[in-house]
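Here is my input; please provide its structure:
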Amino acid sequence: MSTIRQIQVTFDCAEPVRLAGFWCEVLGYVVPPPPEGFATWEGYHDSLPPEDQDPYFACSDPSGAGPRLLFQRVPEGKVVKNRVHLDVRAGIGLVGEERLATLEAECARLVALGAVHVRTMVADEENESCVVMQDIEGNEFCLD
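All right, here's what the predicted structure looks like:
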């Protein structure tokens, strides 16, 4: 029996290139090089028939440690809460006020990129603080 060693996280979306660019900024990911014979992804996509332009776009962790993200265009919009979401681990090892300040600073950076702050959940006796957000197409994610 084989063991899966890598995963890819796939997002259904309206604008794959735009959403991939957002997540590259959030995570420090990079866009892979365009197909052979093309200097840019834009040039590649422009070479396709209109109905095939920008059907998907990917980005990946330059260190190779994180999963590849794939954004695929779908005709329908988002209508309900995600069943799966990403946790962006901005506060690892931090507690209390230091953690909350770090999460709030990262939240402000992401809001400037177009994300939406949904709510801040302040630490209690059981859980540390986290921030619930939405990306530029309304997909929920958490800063923790």
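
all contacts plus neighbour counts: C-alpha atoms, from now on.
Noted.

how about the longest helix belonging to the chain: buried residues?
Scanning the chain for the longest helix, with DSSP state H as the assignment, gives helix 96-112. Along helix 96-112, the positions that meet the burial threshold by neighbour count (16 or more other Cα atoms under 10 Å) are R99, L100, T102, L103, E104, E106, C107, L110, V111.

what's the following helix or strand past that helix packed up against?
In the C-terminal direction, the helix or strand that comes right after helix 96-112 (DSSP states H and E) is strand 116-121. Using 3 or more Cα pairs under 8 Å, 6 or more residues apart in numbering; DSSP states H and E as the contact criterion, the elements in contact with strand 116-121 are helix 96-112, strand 130-134.

Now the second one, please; I'll put the structures next to each other:
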Amino acid sequence: MATIKQFQVTFDCAEPERVARFWCEVLGYVAPPPEGFATWDAFHGSLPSEEQGSWSACVDPSGAGPRLYFQRVPEGKTVKNRVHLDVRAGIGLVGEERLATLEAECARLVALGATRVRLLPADEDNESCIVMQDVEGNEFCLD
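Predicted coordinates for the structure are as follows:
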């Protein structure tokens, strides 16, 4: 049996390039154009008009994180995500120090177009995290 060594996370969205740019800024990823093209514009220009802008992708420049793929779909988001990303900004931090770090990162992400949904305060089992939405309303946790 083969062992899976890589995976990508796929987002259904209305504006793939816009959502990809957002996640590049959040995670420090890059969005190189598809192989054989110097720019995304050159790639899109090679496609029929109905396919232009239909997808985008970004990658971790270190190669450690998964590829993110964004595909245009006709329907909008209607319910809560069944899968979401946890953006790990507060690893190893607890209490007020963790909360201050999460709040600072939340402010940065809101400036990029994210929406703060709610703070989930620490309890006996978990540290605090902030539930957020990206530029198209996909939920993620600032953890």
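
TM value for the aligned chains?
These two chains, once laid on top of each other, score a TM-score of 0.96 by TM-score structural alignment, normalised by the length of the second structure; 143 aligned residues with a Cα RMSD of 1.0 Å.

picking up where we left off before, next, the mean deviation of the longest helix of the first structure compared to the second structure.
Compared with the second structure after fitting, helix 96-112 of the first structure deviates on average by 0.3 Å (mean Cα distance after the TM-score superposition for the first structure).

now that helix against strand 116-121, angle please.
Taking axes from the mean of the first three to the mean of the last three Cα atoms, to 10 degrees, one finds helix 96-112 of the first structure and strand 116-121 inclined to each other by 170 degrees.

The second structure: matching residues for helix 96-112 of the first structure?
Taking TM-score structural alignment as the measure, the second structure aligns residues 95-111 with helix 96-112 of the first structure.

what's that stretch in contact with?
Residues outside stretch 95-111 of the second structure that contact it (Cα atoms under 8 Å, 6 or more residues apart in numbering) are V26, A89, G90, T115, R116, A122, E127, S128, C129, I130, L142, D143.

Separate out the buried members of these.
V26, A89, G90, T115, R116, E127, S128, C129, I130, L142, D143.

What's the match for G45 of the second structure in the first structure?
So G45 of the second structure corresponds to D46, using TM-score structural alignment.

How many residues are close by its match?
By the measure other Cα atoms under 10 Å, the count of residues near D46 of the first structure is 13.

likewise the one 4 residues further on?
Look at P50 of the first structure: counted by other Cα under 10 Å, it has 9 neighbours.

cool, the one 4 residues further on as well?
D54 of the first structure has 20 neighbours, counted by other Cα under 10 Å.

Settle this for me: it is touching S47, isn't it.
No. Counting by Cα atoms under 8 Å, S47 is not a contact partner of D54 of the first structure; they are 10.8 Å apart.

Now name the helix or strand holding C58 of the second structure.
When secondary structure is defined by DSSP H and E, C58 of the second structure falls within strand 55-58.

Tell me the mean distance between that strand and the first structure once they are aligned.
Between strand 55-58 of the second structure and its aligned stretch in the first structure, the superposed structures give an average distance of 0.5 Å (mean Cα distance after the TM-score superposition for the first structure).

still on that earlier bit, can you give me the separation between the residue nearest to the match of G45 of the second structure when sequence neighbours are not counted and E15 of the first structure?
Setting aside the residues directly before and after it, D46 of the first structure is nearest to Q53 in space (Cα to Cα, 6 or more residues apart in numbering), at 6.8 Å. Counting by Cα to Cα, to the nearest Å, the gap between Q53 of the first structure and E15 of the first structure amounts to 11 Å.
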